[in-house]
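Participant: Mind looking at a prediction? Sequence and model below.
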Amino acid sequence: MSGIPATPNVVASPIPTSHGEIWLLPDDSGDDLTQKPPKQKASGLSAVVTSLRYAWGEAGLVRGTLPLLQVNQKDGFDCPGCAWPDPDGKRSSFDFCENGAKAVAHEIDTRTVTADFFRKHSVAELSAHTDYWLEQQGRLTEPMILRPGATHYEPIAWEDAYAVIANELHSLASPDRAAFYTSGKATNEAAFAYQLFARQYGTNNLPDCSNMCHESSGRALTKMIGIGKGTVKLEDFGKAELVFVLGQNPGTNHPRQLTALQESKRNGAKIIAINPLPEAGLMGFMNPQEISGMLGVATQLCDLFLQVKINGDIPLLKGIMKQLLEWDDAQPGSAIDHDFIAQYSSGAEELLTDLRAADWDTLVERSGIDRESIRTAADWTRSTEKIIICWCLGITQHTNGTQNVCELMNLLLLRGAIGKPGAGPCCVRGHSNVQGDRTMGVWEQPTQALLDQLQTVFDFEPPRHAGFDSQRTSLALHRGDIDVFVSLGGNFLMALPDTRFAAEGLAKTRLNVRIGTKLNRADLVAGAQSLLLPCLGRTEVDLRQSSTADGQQAQFTSTENSMGVVQSSRGRLKPAASGLRNEVAIICEMAAAVVGDRAKNDWRAWADNYDLIRDGIASTIGGCQGYNEKVRQPGGFYLPNAARERVFNTPTGKANFTVNPVPEETLLPNQFAMTTVRSHDQFNTTIYGKHDRYRGIFNARRVVMMNAADMQALGLSAREKINVTSHHQGETRVLLDFQAVEYPIPRRCVAMYYPEANPLIPMGSTDASSNCPSFKHTAVTIEKAAGK
């Protein structure tokens, strides 16, 4: 594209910056939308072919194939995609999924973005392209700076870049006028160094991506069982007798989970899927590791599909528990584990009183599930004690997300289904090390115990007041209360709700800094200055100058998966460009420039020898003693999880039941509940392509999935252009020129792709406990686009 079109078809006007007018959401929908029936089974040969085609297209035959043989291996690197765990014992030589292969290929891209690219393209011109186009330009190769008033990025030396950062941070009136964001892709070493640097500088402003996804899970689990993590191990799936999968699409977002669910089924377990959309990965699985799977033979996974209304989970779970209680009242001990409740729990009577008072008609109407189906789910629940409940963002991203998680925990506790083989909560994390980031101390509300330990080990007084999470950082940016914003990976702008509001805030800073592998829109919505610091990917070898040996030594990093296993990650590929540095080294060198001799630790030494960082982790983080030795063991090691042993580190010393009201009906007449979803061709904000193969939607992302009866009631035909307006406390936000598509979703519910739908989601609509934005429930109205 030679320049910005005179009248580009965008959903909102550009925002003014000192570097030009920046477009936020260029329209790439076109008129190519095609639709096929949704798939009823996931993976198989098509997934393998798609994986290889994408990998070879991005990186070539050799470079695109070798990493797939190393990903998730005990002597290889951890997948940069999701956080699903690897088997403790023997692993397949092909232990990756389609989206994992895409994540790897995206990272090992042979295309490069050089200084010449930025000389040709102004930031304003780049903003007229889609996010997909931006990332398809290739890997960032050298540090770049967008200077005050400039229209183009230009090269800058590493040390000069660190000097810019140090000068800006040193000039702030308060350390709290800086914020340090973290993506869940950051490794343990990077996360630990990053939070230590921020606190040595003087702030707890450590927003991270977990604030926008599983923060509700952490709050609920900590309150109820004393640890903000699930208790299930991968081996438990083979021992379970009943598995619930709630608010989750494993076929797209966590495909390797399908293998675990297949093992559950083959060992006799029943699976209940609860979701507003009938996702292919909930129904059937063609295991690509097996000949039958490659030939299209699927294992039926779902025994009972409960298609709840959006945010109908609490009334459904309450209905299952009410039915259990009615049976138990009639025959004590037949449906509730009273021995577990008496010995290990607190607060059961309050819950039982609430269940007895619950109105069946309300539970059925609000959940959208008929009484007989609820009875069936309850009957399967009372007939087994080995129950696993899995959940993801469909549960957590609500204004009552924490209560949603609390309610599913209530169900497990009523059955005593925790702290024994084949049972427990399985919080399915998204990004590969989002759980590890929190373990390493990336949190805006650190415990006093962590701060005390940091003070003891590193001999400084860390800030004691709470910092800003992601949503509060966005608010502070918009108020002009943040002058320097540093991002360790990720795409902060496009991950947030209310995209225009977030962009206006980022544009007010004095300096934005992002450490990453590829260009994204957050790099274009710059403050007075902006720095791009390119880093190595996990697939690439990381050579650092050794002070104890001749020449350079290869460094490795580590991550923590969804089930609390810490393992090493060793890249083997030649870097995409000479001069690239690991995110760990960049953080350490940045910290050396900013805090310098004020730090007890030698940041320059840490940059060259990650063992020194791991020694710091071992001295600071509970359960990480002997970290350097343990992480070198094949397969790594498990972090302590007392709840697995029925030891509940809560104020009561027991597992705590909670009472959670049925959410109020907030939809007005003619309004719909809108949920955001990811397509099969994306991972979080990264778009790999424009197809959603399993849902049967191709060549378009600006779509609204609607029930056929709702479309008929509005007089809408398939592919008709529509405008969508969100409603929140008297505020409205509008997206123009989307297309309506018929989809099997409950009445008065619609689904739209993230992040295209994010401008509709109010910044102030968050969970009261976790402050997680409500991406999964926004009230919207729909009307035909003018002149369409």
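Facilitator: Noted; the coordinates are in hand.
Participant: Going by C-alpha atoms from here, please, whenever you check contacts or count neighbours.
Facilitator: Noted.
Participant: Show residues contacting the top strand by length along the chain.
Facilitator: Criterion DSSP state E: the longest strand present in the chain is strand 731-742. With CA atoms under 8 Å, 6 or more residues apart in numbering as the test, strand 731-742 has contacts from 11-12, 702-708, 711, 716-727, 757, 759-761, 785.
Participant: Hmm, Ser726 is touching Val780, no?
Facilitator: Yes - using CA atoms under 8 Å, Ser726 is in contact with Val780, at 4.2 Å.
Participant: can you map out the strands along the stretch 451-600 of the chain?
Facilitator: 484-488, 511-516, 529-534, 542-545, 552-555, 557-560, 565-569 (DSSP state E, counting those that start in this stretch).
Participant: Out of these, which is closest to Arg748?
Facilitator: strand 484-488 (38.0 Å; CA to CA).
Participant: Identify the residues contacting that closest one?
Facilitator: Counting by CA under 8 Å, 6+ apart, 168-169, 177-183, 186, 506, 509-516, 583 sit against strand 484-488.
Participant: Second structure for comparison follows:
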Amino acid sequence: MSSKRIAYYPKPAGGLDALKASLAALQGQGIVAKGFATLSHANQPTGFDCPGCAWPDRNHHSSFEYCENGVKAVAAEATSHRVTPALFNGATVTELMAQDDYTLESHGRLTEPMRYDAATDRYVPVAWAEAFALVAQHLNALPSPDDAIFYTSGRTSNEAAFLYQLFIREFGTNNLPDCSNMCHEPSGVGMRPQIGVGKGTVTLDDFTKADAIFIFGQNPGTNHPRMLGELREASKRGCKIVVFNPLRERGLERFADPKNPVELMGGETKIASQYYQLRIGGDLAAAKGLIKAVLEQGAQDRKFIAEHTEGFESFMQGVLDEPWADIEAASGLSHSQLLEAARIYITSNATICTWGMGITQHKHSVATIQMLVNLLLVRGNIGKPGAGACPVRGHSNVQGDRTMGIYEKPAEAFLDKLGKAFDFEPPREHGYDVVAAIEAMAREPGKVFFAMGGNFAAATPDTEATWAALRNCALTVHVTTKLNRSHLVHGKEALIMPCLGRTEIDQQAAGPQGVTVEDSMSMVHISLGMNAPASPQLMSEPAIVAHLAAATLTRSKTPWLWLVEDYSRIRDKIAEVVDGFADFNARLKAPGGFYLGNSARERNWQTLNNRAQFKSHRLPEEEAANQLFKLMTVRSHDQYNTTVYGMDDRYRGVWGHRRVCFINRDDLIKLGFGAGQWVDMTSVWADGERTARRFLLVPYDIPAGCLASYFPETNALVPLSAFADEARTPASKSIPVRLSLHVE
């Protein structure tokens, strides 16, 4: 671990340091030789899909289809470190709670199922059959199926997700909150009524044909580094890359491709043609300003608008009536900056708009996404080569899980087909999303909380309230590969069910099995593990679901254990139920899998009126400042979602720290504070104040009035009731806070 210091990092993203960090990750997990052998199978036609991000694979025959982020994810899964009962014999749950997230992660892979023993405050071994019986006993004793909550992580495979939602619906509830509720829910909610589909409309091939790529609220250098390869190639051929982001992020500025010998030894490629540091939450106004410039110059695509859209005239008038002064104030950008960006957009014949959680985790995220889609529609940039909408999702199968039915608001047509295929009547009432699930657990004692992967206690907002809600449960259960915070924030009874990782051989009755995933661009492909399991007691996620269902649903007509003998049987049932998966098993044989298709990409608008819809939105009213800052929560470079791989944030120049607060230098002067001082952050909300203590002030290139700090440390500041309109995603990127000097 690095010594604690703040030191500017002068190099581009990637390069030799990315290779060094990758090697260090393998060394730290004690698997250098095994690690390189494992990585040679990553993202290959007969290998496993990287358990990191959901960015698609360009070349399925390349031996180097992974990145630093992926290496860390693979190393963490293939680690030589093990969590055996000895760890729990030596430490109580209370003692383990005192360890930080990095330390918990570093203990390694869980080796056998464990049950919480309240008398000793320790986890103790439990047989699988006993564990399944305990869950079944609790579930079947509930007054209503709706008293159970079933969470899903985006790393869950299609096969496991399909069986999981089937089990839950046969049990009798649609309580299926998932990680989408905390990240890209606004993308689907915003896009579906506008263009008829909630997924991105581009493929990787479009990145080779775009004249311009507009990037909003996204940091690919840390969150999905393989995207930098596409941006590098686009930049080198002359594509304009226009970035809107409050923070200066190295991966959006400069990149050195570790696969390129020249760049590996000191060369680099400029990524952003223009970089606009708008204020936090200013993206809606910025997009509206770009549209206003297009309309004022008469540069809209009149033919496309007339043939394919509805609502343009009233939308146009609303945009033209918006004063430039209001747009500038709300965006934090000048008139000249907005016109400069608009000129690039107008001169581009094909433009991609891409965005991440810097857009989705705001109160006005749905309106912002619809304004970005308006921006594309006004010049006909959906449904032609090199153009379209590209929401970039995080976890490797978060999009696939939703396709498989992991959704608290299922479509009636999906439920009809599911019921027909398995001969039962699915519940129709909508279930809980993440926020509603936390509220329900807090309000009503005795619920059962079951998590298929993830780290719910660390990923969720309003930490104190969420933890209290989980502790209010009669039973909490976690299917997982490694120990994390959620296993220590438990109900009255608790189970840890260790599962196979994606790099491991999944041996079932019919032989080794593969699972499938869907990436951010709707490509579905198979994943085949190649390592021996970390322990002979591990079960696969599909097998865990099947055994739990068999133990719980004693009258079910579904042959649960037969289905998991051969996963092709599960895929045959998926083909019966899920649109786009006809001949599922046969289509998987193509290298790289198959494309699900996208109706909007074909300009087939599956909206109420069979036309793409312009959606009007006023600029948000600015709340009174009252000396408050806007805080955005971010990941460090040594982190993926809630998994902390190390304590460094290389590109931002932070070494050995995590409790830091990035702040504008002028704001430091105005406050009378200095770099290196420790502060407390207090969020101010209608229901009261929340404080996170002892953060190091770090001057950074960020707009005045804006702060940034890492999660999950700052999740405690996000009120449970602060969420996106319509989508209810926690507004973790725009938290009103004040700073005060920390007193020891």
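Facilitator: Arrived safely. What you are looking at is a predicted structure, and each value in this text was computed from that prediction instead of being measured.
Participant: And the TM-score between them?
Facilitator: The TM-score (TM-score structural alignment, normalised by the length of structure 2) is 0.99; 744 aligned residues with a CA RMSD of 1.3 Å.
Participant: To which secondary structure element is Lys630 of structure 2 assigned?
Facilitator: strand 629-634 (DSSP states H and E).
Participant: Would you mind getting the average deviation of that strand from structure 1?
Facilitator: Superposing on structure 1 and averaging over aligned pairs (mean CA distance after the TM-score superposition for structure 1), strand 629-634 of structure 2 comes out at 0.4 Å.
Participant: Where in structure 1 does the helix or strand following that strand align, residue-wise?
Facilitator: Downstream of strand 629-634 of structure 2, the first helix or strand assigned by DSSP H and E is strand 639-640. Mapping strand 639-640 of structure 2 onto structure 1 (TM-score structural alignment) gives residues 682-683.
Participant: follow-up on the earlier one: any chance you could list what contacts the strand holding Lys630 of structure 2?
Facilitator: Outside strand 629-634 of structure 2, the residues touching it (CA under 8 Å, 6+ apart) are 280, 705-711, 714-715, 732-738.
Participant: can we see that at 7 Å?
Facilitator: 280, 705-711, 714, 732-738 (CA atoms under 7 Å, 6 or more residues apart in numbering).
Participant: Can you say which of the strands of the stretch 451-600 of structure 1 is nearest to Ala260 of structure 1?
Facilitator: strand 565-569 (16.6 Å).
Participant: how much does that closest one stray from structure 2?
Facilitator: Mean deviation for strand 565-569 of structure 1: 0.3 Å (mean CA distance after the TM-score superposition for structure 1).
Participant: how far out from the middle of the chain is stretch 458-473 of structure 2?
Facilitator: Distance of stretch 458-473 of structure 2 from the chain centroid (CA atoms, centre = their mean, to the nearest Å) equals 19 Å.
Participant: buried ones in that stretch?
Facilitator: 458-463, 465-473 (16 or more other CA atoms under 10 Å).
Participant: Same check on stretch 362-369 of structure 1?
Facilitator: Leu363, Val364, Arg366, Ser367, Gly368, Ile369.
Participant: Next: stretch 345-361 of structure 2.
Facilitator: In stretch 345-361 of structure 2, counting by 16+ other CA under 10 Å, buried: 345-346, 348-361.
Participant: Just the ones of those residues in helices?
Facilitator: Counting by DSSP state H, those place Tyr345, Ile346, Met357, Gly358, Ile359, Thr360 in helices.
Participant: Could you dump those residues into CSV and include distance to Thr84 of structure 2?
Facilitator: Listed next are those as CSV, based on distance: CA to CA, whole Å:
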residue, distance to Thr84 of structure 2
Tyr345, 57
Ile346, 60
Met357, 36
Gly358, 39
Ile359, 41
Thr360, 39
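Participant: Alignment lookup: Asp615 of structure 1 to structure 2.
Facilitator: That one, Asp615 of structure 1, aligns with Asp572 by TM-score structural alignment.
Participant: And for Thr203 of structure 1?
Facilitator: Per TM-score structural alignment, Thr203 of structure 1 is aligned with Thr173.
Participant: Could you do Ala785 of structure 1 as well?
Facilitator: Per TM-score structural alignment, Ala785 of structure 1 is aligned with His742.
Participant: Identify the residues contacting that match.
Facilitator: Trp678, Val679, Asp680, Arg694.
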